[in-house]
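> sequence and computational prediction follow.
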Amino acid sequence: MAFQGPFFKPSLPFTGPIYGGLRDGLMVIVTGSVLHNCTRFQVDFQCGSTQVPRPDIAFHFNPRFDDGDCVVWNSFERGSWQHEERQYTMPFHKGRPFEIRFLVQSSSFMVAVNGKHYLEFKHRVPISRVDTIGVSGDLEVASISFQGPTAPDIWTARSAAMTNAAFGPGLFYNQSAAFPPGPYFQPQTYSVPYQASLFGGLFPSKSITVSGAVPPSAVRFHINLKVGRDIAFHLNPRFNEKAIVRNSQFNGHWGPEERHLPGGMPLHLGQTFTIWILCELQCFRVAVNGQHQFDYNHRAPNLQQIGQLEIEGDILLSGVQA
């Protein structure tokens, strides 16, 4: 599957293409917050994006606060809803952030909410027909992102890393369930400071996505991309200075700071955010909530030696993709 970048802060209702369609092993991650006045919302995996006639929906995922606090799932084919399934264990909370992971398998969709397996939905419509994702309802969506199938050796490496104390307990959940062990994280329970290995280092087109919320009393936090003890890229939002400081540190010495933000400080106290760091040949490109903010020219001579991600400070960490 060709690389597909995330959709950041989409306006709802939203429909967007799934380039190359669905395939076994693809994971779609939706992060955001449930509005305080939410009655219901839905995520649809659609066969087309037309409004009229309404396209078939291979998988309709529909939490409802106005119908007994339940989650309904179904398919829509040839103009009619099919057999409805529902569960009265509501994993979402009004006014709270969430993460939903949809793992596409050959026979079913597997769904995890906030790091816990929630349901399995057997395919009724061939996944080869699905080319669009739709999201609507009483939500604020931070990002819709995509992870392709992971090579077995990488899955093994990530599973082994689970025992590393730097990840903290419970990073991977319920490996006895029907999910593969590798890519399922527990949002909202990421401990900070957070550290993770970047297997294979960085290279052009590699991206890192960090999602979370800024506490109302936050002063600063930072994201470091490290080469051993050196810091190839230090991204340091400072709310008391209304700045995002960028720098590098080699042999214990900081270089010249960069602070310029053409549009002003894009992060705000008490609000959710998604930071996307894209590695390119000459620089890191950084977007916040879908808006490009700045470029940072590489100061480390070898990108593939950047092997560690570190996040510390005043942050509620809900998602990391690297």
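It's in. Residues are numbered from 1 along each chain as shown.
> drop to CA atoms for contacts and neighbour counts, all remaining ones
OK.
> pretty sure K122 sits against V111.
No. Using Cα atoms under 8 Å, K122 is not in contact with V111, being 11.4 Å away.
> who's more crowded, those two?
When K122 and V111 are compared for neighbours, V111 comes out ahead with 22 against 14, by other Cα atoms under 10 Å.
> for the stretch 51-200 of the chain, just list every one of the helices.
All helices of the stretch 51-200 of the chain, identified by DSSP state H, counting those that start in this stretch, fall at 152-161.
> another one to put next to it:
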Amino acid sequence: MTGDTRIPFTGSIHGGLQEGKIISISGRILPGIDRFHVNLQCGSRTNADIALQINPRYDSHPGYVVTNTFQNGKWGSEERKSNSPFPAGSTFSLSITATQQSFQLTVNGSHFMEYRHRIPFHQVDTISVVGKVEISNITFQNPMPAFSAQPVFAAQPVFAPQKSMISGGLKPGRTITIQGTVHPQATRSDPNTNEAKL
């Protein structure tokens, strides 16, 4: 999602939340703000469980950030971080990464905090933003798929040069392993042509 977004905003997290998924939010905090929040929710209904609320507040100087969970109609115990990285009137970039144990929060490219799960993260499917902020971009980055190291082809020992098609093509995360034995009379090997010179 790009372009200025009306606040309050509520939208689906495409593909749901899974380990390694990154949610990135960028925007601008308006002057005169008292607080805003970003929620990762289990559904969009009123009183939905909130796995993570990130709540920068500006009722003291410097500002601070409160994180919490809303479950079964009740708020849990607050976690507070002083020296908020969200000054009023500034732009910001917030990234939330779901890991097995926690949410990892990065603000403006620097690690900010870790928030341990109180609700299983795979139940989260909605994001909402409320407060005096302008949101320019919300993106979802899925984790890179894990490719197992499988042989592209199996062949009897051959002398270089040897050429073969890469089944399925080359993809991010795919590994090509070349195994062989250098001919005892070889003086050098050319990695570009995979040819041993005799």
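Okay, I see it. Here the structure is a predicted model, which means the values were calculated and not measured.
> V111 of structure 1 matches what in structure 2?
Under the alignment (TM-score structural alignment), V111 of structure 1 pairs with L105 in structure 2.
> next one: A58 of structure 1
Under the alignment (TM-score structural alignment), A58 of structure 1 maps onto A51 of structure 2.
> can you pull the contacts of that match?
39-42, 68-71, 117-121, 124 (Cα atoms under 8 Å, 6 or more residues apart in numbering).
> quick check on those residues: which are buried?
Buried by 16 or more other Cα atoms under 10 Å: 39-42, 68-71, 117-119, 121, 124, out of these.
> of all the residues you listed, which comes closest to F92 of structure 2?
Of all the buried ones among the contacts of A51 of structure 2, F92 of structure 2 sits closest to N39, with 16.4 Å by Cα to Cα.
> quick one: that closest one from A196 of structure 2, how far?
60 Å (Cα to Cα, to the nearest Å).
> kindly report the same for H37 of structure 2.
63 Å.
> counterpart of N37 of structure 1 over in structure 2?
So, by TM-score structural alignment, N37 of structure 1 is matched to G32.
> so which of the buried ones among the contacts of A51 of structure 2 comes closest to R188 of structure 2?
Of these, the one sitting nearest to R188 of structure 2 (Cα to Cα) turns out to be F121, at 54.3 Å.
> picking up where we left off before, H37 and A196 of structure 2: which is more packed in?
Higher neighbour count among H37 of structure 2 and A196: H37, with 20 against 17, using other Cα under 10 Å.
> which strand or helix spans the more buried one?
Assessed by DSSP states H and E, H37 of structure 2 sits inside strand 36-41.
> so which elements touch that strand?
strand 50-57, strand 126-131 (3 or more Cα pairs under 8 Å, 6 or more residues apart in numbering; DSSP states H and E).
> with distance to S82 of structure 2 added, can I get those strands in JSON lines?
Below are those laid out as JSON lines (distance: least, Cα to Cα, whole Å):
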{"stretch": "strand 50-57", "distance to S82 of structure 2": "10"}
{"stretch": "strand 126-131", "distance to S82 of structure 2": "20"}
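> closest to G109 of structure 2 out of the ones you listed?
Among these, strand 50-57 comes nearest to G109 of structure 2, with 16.9 Å by Cα to Cα.
> name the element the residue nearest to V141 of structure 1 when sequence neighbours are not counted belongs to?
Excluding the flanking residues, the one nearest V141 of structure 1 by Cα to Cα, 6 or more residues apart in numbering is G32, at 4.2 Å. Following DSSP H and E, the helix or strand that holds G32 of structure 1 is strand 27-34.
> that strand vs structure 2, mean deviation?
When structure 2 is overlaid, strand 27-34 of structure 1 sits 0.4 Å from its aligned residues on average, using mean Cα distance after the TM-score superposition for structure 1.
> any idea how far the residue nearest the centre of structure 2 is from R80 of structure 2?
Closest to where the C-alpha atoms of structure 2 average out (Cα atoms, centre = their mean) is I22, at 1.8 Å. According to Cα to Cα, I22 of structure 2 stands 22 Å off from R80 of structure 2.
> burial measure for the residue nearest to V141 of structure 1, as a count.
The burial count for G32 of structure 1: 24, using other Cα under 10 Å.
> picking that back up, who are the packing partners of the strand holding G32 of structure 1?
Judged by 3+ Cα pairs under 8 Å, 6+ apart, the packing partners of strand 27-34 of structure 1 are strand 97-104, strand 139-147.
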